[in-house]
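In: just a sequence and a predicted model for now, questions to come.
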Amino acid sequence: MRRHPSAADFPALLTKLCDAGVEFIIVGGAAAVIQGAPNTTSDLEIVHRRSSDNVARLLDVLLSLDATMRHDLANRGLRPTAELLAGTGQINLSTSLGPIDPLCELDVGQGYEELLPHSQLIIDEGRTLRVLDLPTLIAVKAKAGRPKDRMVLPVLIATLQERDK
């Protein structure tokens, strides 16, 4: 059985992605945390550019981190593929540095290119990261409507209001 750390090492995971030149936008809970929301998150969700070169760079990083499908109940050790990363779905992966969820799209028509104008560059621990902006993150969470998304909305709205003061 493969072992993975109990806690994600997001700084190391982000460094690997950045050092490899992977183009991605941080979304979800990590985007909220990076922008000052007092939340926690257990995985790194990204929307990546689906060009063949970028998919190849992302796949190389994931395979170097021993990535496997996280929700494989048969525990077959299924690995990500370029075809999956170039598609339209969400991939939930475990890696040696913790969980990462490469999202081809947040929703239909919300891939990397469409989200790019709704992202901002943030310097975090010496890395330049592209992060989904808070207004768009709030809209995405509101549209998703899942209980976990509804619970975090007041915190995200308060974070945005505090930041805009």
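Out: Arrived safely.

In: rest of the way, CA atoms for contacts and neighbours
Out: Noted.

In: now the helices: where do they sit in this structure?
Out: With DSSP state H, the ranges of helices along the chain come out as 10-19, 28-34, 52-64, 82-85, 112-115, 134-144, 147-164.

In: what comes up buried for stretch 46-60?
Out: Across stretch 46-60, burial judged by 16 or more other C-alpha atoms under 10 Å covers 46, 47, 48, 49, 50, 54, 55, 56, 57, 58, 59, 60.

In: quick check: end-to-end length of it?
Out: Across stretch 46-60, the terminal residues are separated by 16 Å (C-alpha to C-alpha, to the nearest Å).

In: here's the one I want to compare it with:
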Amino acid sequence: MAHPRQADLAGLIDALQAEGVEFIVVGGASAVLHGALAMTQDLDVVHRLTPENVARLATVLEGLDAFVREPAQRRLRPQAAHLSSGGQLNLLTSLGPLDLLGRLHDGRGYDELLAHSEVLTDGIHQVRVVDLPTLIEIKTTAGRAKDRIVVPMLLALLRERERH
């Protein structure tokens, strides 16, 4: 099965939600969901590290024919130990790239981020994303070129929201 290099964000989110996986969208997809005119090729999520949630996540990944992106030629399947480690796992799925983070670079995991997240809806779908101030903090701290590009857009969105 061919695996796309561009994420089907809605499809990946739907697959995770259908299995009851607890997660918070972070990264570029979070910026897009907040309304930033940004591009992203993958879905980055911080998932809860409980055994039950890891088991649900493993079920989703099996259904999505997920494997570790590098080295792609080896098609290494994610194992429960990888999913519960708290590290980062960059996968390629039948719905595109999916990056799983047990914790952010600063050590915050799902439970710590929960208070700094919000549920966004388009009237049909609902998804938990990291809130805008926290996303700005994450992107600023990361300091990568792609993050420096999106931070001004996120700051403008935040100022606009604060005015209303």
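Out: Everything's here; your move. Owing to the predicted nature of the structure, the values given are computational and were not obtained by experimental measurement.

In: I figured residue 66 of the second structure was touching residue 91, is that so?
Out: Yes: in terms of C-alpha atoms under 8 Å, residue 66 of the second structure counts as a neighbour of residue 91; the distance is 6.1 Å.

In: on that earlier part again, among the helices of the first structure, which is the most enclosed?
Out: With neighbours defined by mean count of other C-alpha atoms under 10 Å, none of those is more surrounded on average than helix 28-34, at a mean of 21.

In: which ones are touching the most centrally placed residue in the first structure?
Out: Closest to where the C-alpha atoms of the first structure average out (C-alpha atoms, centre = their mean) is residue 45, at 1.8 Å. Shown here is residue 45 of the first structure, whose contacts under the criterion C-alpha atoms under 8 Å, 6 or more residues apart in numbering are 26, 27, 28, 29, 30, 100, 101, 102, 103.

In: cool, residue 16 of the first structure as well?
Out: Residue 16 of the first structure makes contacts with residue 61, as judged by C-alpha under 8 Å, 6+ apart.

In: same deal with residue 53 of the second structure?
Out: 20, 21, 22, 47.

In: would you mind measuring from it to residue 2 of the second structure?
Out: Relative to residue 2 of the second structure, residue 53 of the second structure is positioned 27 Å away (criterion: C-alpha to C-alpha).

In: same deal with residue 40 of the second structure?
Out: Shown here: residue 40 of the second structure relative to residue 2 of the second structure, a distance of 20 Å by C-alpha to C-alpha.

In: neighbour count for those two, which is higher?
Out: Relative neighbour count places residue 40 above the other of residue 40 of the second structure and residue 2, with 16 against 8, counting by other C-alpha atoms under 10 Å.

In: surely that one meets residue 28?
Out: Yes: under the contact definition of C-alpha under 8 Å, residue 40 of the second structure touches residue 28, with a separation of 5.3 Å.
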